[in-house]
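In: sharing a model prediction with you, sequence too.
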Amino acid sequence: MREKVSFTSAGVACAAWHYPGTNGGCVVMTGGFAVTKEPGTDRFAEQFAAAGFSVLAFDHRNFGESAGAPRQVAQVRDQLEDWRAAIAYAKTLPGVERVAIWAFSLPGGYIVQLASEDLGVSAAIAQSANVDGPTVTRHASRYQSPGSALRLIGRALLDVAGGWLGRPPRLVDLAGPTGTVALLNTPDAQLGSEILSPGNRYPDWQQSVAARSVLPAVFYRPAKYAPHARCPILYVVCQDDKSALAAPTLKAAATTSKAQVLQVPGNHYAPFTTAHEQVVETELSFLSRHLVVSRTPQAR
């Protein structure tokens, strides 16, 4: 059972699903950079809730059922602000005593930064996380043609200028084959639509993003926050990840004092497919260890 709720972030109403729990722990979740809450979290949220955890799965502003305009514009700083508001709201939910945060891909990098802040978070899960935008972008460029790379940069710059003038966003697809203008042309990125929304299960998910969103993401490097994490972080690393890369994440984990690392074979989306059972089992064990409040029976 879940219910629609909303909270406010910088005056913008963010829509969320709330799964009530029974064990005192709450997991705050969101989808990818431009992935809405249902395709991005449903499969994990349902299993966390079945294990007794509360879940708050939300849409970033400008996406999905959340308010905000212009639509499909993803700014790192704004999405981080939405996360802070979501964490604060989660603490007000009935029965919640401890909060964890969970995300994958670029927002998986947000997890590392948020874990370094004084937000009262007890645990964090960074799954298939992009923790080093410049390194990941250099690698991803191998799958772009020179022409499509130039067109993407040009569209991003035009969209930035258009934003200053109040014009509607120029959109790019989240993924596409080499030679097309898309946020990513990596092989595993091209699998995202069918893996996250098999058979078009989530037809309302608009699989595009404003081109002006590309440049802030390219330069975002949350790995620098890893040494300052205030809570334990579970890094779920896919060994053949072409979209977020394993090496930068393993390097970040090595600098995190309370890190746990799970490496699984497969690509960026392995936690949703071939490695799903192993990943969920490890994540539930991690959450139980850090979120579930043990209660000592009172003496009679």
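Out: Sure thing, it's come through.
In: contacts and neighbour counts: CA atoms only from here.
Out: Fine.
In: from T137, how far out is K224?
Out: Applying Cα to Cα, to the nearest Å, the value for K224 to T137 is 17 Å.
In: and if you look at Q278?
Out: Taking Cα to Cα, one finds Q278 at 29 Å from T137.
In: those two - which one has more neighbours?
Out: A direct count of neighbours by other Cα atoms under 10 Å for Q278 and T137 places T137 higher, at 16 against 12.
In: now the helices for the stretch 1-150 of the chain?
Out: Assigned by DSSP state H, counting those that start in this stretch, the helices in the stretch 1-150 of the chain fall at 37-50, 76-90, 106-115, 133-140, 146-164.
In: redo those as JSON lines? Include distance to L284.
Out: Below are these laid out as JSON lines (distance: least, Cα to Cα, whole Å):
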{"stretch": "helix 37-50", "distance to L284": "7"}
{"stretch": "helix 76-90", "distance to L284": "19"}
{"stretch": "helix 106-115", "distance to L284": "17"}
{"stretch": "helix 133-140", "distance to L284": "28"}
{"stretch": "helix 146-164", "distance to L284": "39"}
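In: pick the most deeply packed of the ones you listed.
Out: helix 106-115 (a mean of 27; mean count of other Cα atoms under 10 Å).
In: what is that one packed up against?
Out: helix 76-90, strand 98-105, strand 123-129 (3 or more Cα pairs under 8 Å, 6 or more residues apart in numbering; DSSP states H and E).
In: helices and strands around the shortest one, which ones?
Out: Using 3+ Cα pairs under 8 Å, 6+ apart as the contact definition, the elements that strand 123-129 packs against are strand 98-105, helix 106-115, strand 233-238, helix 276-291.
In: please redo it, this time with the cut-off set to 10 Å
Out: Counting contacts by 3 or more Cα pairs under 10 Å, 6 or more residues apart in numbering; DSSP states H and E, strand 123-129 packs against strand 25-30, strand 98-105, helix 106-115, strand 233-238, helix 246-254, strand 259-264, helix 276-291.
In: for comparison:
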Amino acid sequence: MSGSHARRGKPSRYAFSTRDVGIDGRQAHLFTPDRPTDAPVVVLAPGAGLPWRPTLEATAERFAERGYAALAFDHRGFGSVDGDRLLSPGRQRADLDAAIEAARDAPEVDGDRLGVWGMDLSAGTALAAAADSFAVDAVIARFPVLDGATLLPSWLRPRLRGLTRGVADYPASALGRLRGVDADERGVRVPLFGDASEVAAVAATGAARDVRDLLGREPGTTPARSLVKLQRHDLSSVVADVNCPTLFVAGEHDEVAPPEAVSAASESVRDASLVRVPSSHYAALAGVELERTLNHELAFLDAEL
């Protein structure tokens, strides 16, 4: 990612400042532009299983360079927040709600002009937050996933194996907790990312390779009960209640959130725009694909915030 910054010219640190923000005992990071002094703020929610710093720092810097404050945070269990790396849509929604409140209360921003940005599972969470709260003035849903089951293996046998392991993980994790086993080691665990024919929480062609290249390391594992939680998660009926301007971003080569599904979801929101970019799911987090996608997202924010 640093290489892509160098090619496009990383925003000058003289154009914005950063500071830590406490959220329920955790730390988020606020990027604030020097001008305007009362900037609108955008809350950035990382994609499923991803830490914010290696995946969203470039986006936050570009937002700040453009004149928007950006609050980036890690979901519990990921990045700088210790835990078991559980993919829990309900827990992630609570994390996002807390981040929205922290962004609104930050003294150096205009909390009455607030947008929410989310990717895949977090994009669905962002849409649900907008449906429930008048505090959200705009939503960017990049490659949104509304039905958690679509992240699971598309092949029947690995999906059933994963769900079976997920059911077994509940008592195994409880026993590990009683025995004092570390959160990231207890119970039954499966890979966070894998191909469509493999047991993994996010299973799509090239997903494990793309995330490994993005992070510069193996993405690790998650409790197997993540698959059960994803199987039960469905926000398809919620998006019709979103009542603020919304930008849906679809990737032409996206194996995780296929463009046809994103287009269909956009038709459920009254005040929605749809843009399709020639990118795969994780490629839009760096390099040329990031720049191309951000141009659409920044144009949307300029019009709405």
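Out: That came through, no problem. Bear in mind the structure is a predicted one, so any value in this text is a computation, not a measurement.
In: quick TM-score on the pair, please.
Out: Overlay of the two chains. TM-score (TM-score structural alignment, normalised by the length of structure 1): 0.83; 275 aligned residues with a Cα RMSD of 2.2 Å.
In: now the helices and strands packed on helix 106-115 of structure 1 in JSON lines, with distance to Q47 of structure 1?
Out: JSON lines is the format used below for these (distance: least, Cα to Cα, whole Å):
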{"stretch": "helix 76-90", "distance to Q47 of structure 1": "18"}
{"stretch": "strand 98-105", "distance to Q47 of structure 1": "13"}
{"stretch": "strand 123-129", "distance to Q47 of structure 1": "15"}
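In: out of these, flag the one nearest I153 of structure 1.
Out: The closest of these to I153 of structure 1 is helix 76-90. By Cα to Cα, the value is 18.0 Å.
In: what's the angle from that closest one to helix 106-115?
Out: Relative orientation of helix 76-90 of structure 1 and helix 106-115, computed by axes from the mean of the first three to the mean of the last three Cα atoms, to 10 degrees: 60 degrees.
In: let me see the contact set for the counterpart of S128 of structure 1 in structure 2.
Out: Here S128 of structure 1 is matched to F143 in structure 2, going by TM-score structural alignment. Contact analysis of F143 of structure 2 by Cα atoms under 10 Å, 6 or more residues apart in numbering lists 47, 118-124, 248-251, 254-259, 261-263, 276, 280-282, 284.
In: what of V188 of structure 2?
Out: By Cα under 10 Å, 6+ apart, the contact set of V188 of structure 2 is 165-173, 176, 221-225.
In: quick one: which of these is nearest V139 of structure 2?
Out: Using Cα to Cα, these come closest to V139 of structure 2 at T222, 28.3 Å.
In: I'd assumed A103 was in contact with A39 of structure 2.
Out: No: the criterion here is Cα atoms under 10 Å, and A39 of structure 2 misses it with A103 at 11.4 Å.
In: between the two, what contacts are shared?
Out: With Cα under 10 Å, 6+ apart as the test, A39 of structure 2 and A103 both reach 69-70, 109-112, 114.
In: does R292 of structure 2 really touch V275, like I thought?
Out: No: between R292 of structure 2 and V275 there is no contact under Cα under 10 Å: 11.2 Å.
In: count of neighbours near the corresponding residue of structure 1 for R209 of structure 2?
Out: Per TM-score structural alignment, the equivalent position to R209 of structure 2 in structure 1 is L191. Neighbour count of L191 of structure 1, defined by other Cα under 10 Å: 15.
In: can you pull the contacts of L191 of structure 1?
Out: Listed by Cα under 10 Å, 6+ apart, the contact partners of L191 of structure 1 are 175-176, 267-269.
In: do the same with G21 of structure 1
Out: Each residue near G21 of structure 1 by Cα under 10 Å, 6+ apart is listed here: 1, 27, 48-55, 93-96.
In: need those residues in TSV (columns: distance to T180 of structure 1).
Out: Formatted as TSV, the contacts of G21 of structure 1 follow (distance: Cα to Cα, whole Å):
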residue	distance to T180 of structure 1
M1	41
V27	37
F48	37
A49	39
A50	41
A51	42
G52	44
F53	42
S54	41
V55	37
L93	44
P94	47
G95	48
V96	46
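In: what's the PyMOL syntax to select whichever of these are buried?
Out: Only the buried entries of the contacts of G21 of structure 1 go into this PyMOL selection, using 16 or more other Cα atoms under 10 Å:
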select buried, resi 27+48+49+52+53+54+55+93+96
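In: which one of the contacts of G21 of structure 1 is nearest to R142 of structure 1?
Out: The nearest member of those to R142 of structure 1, counting by Cα to Cα, is V27 at 35.9 Å.
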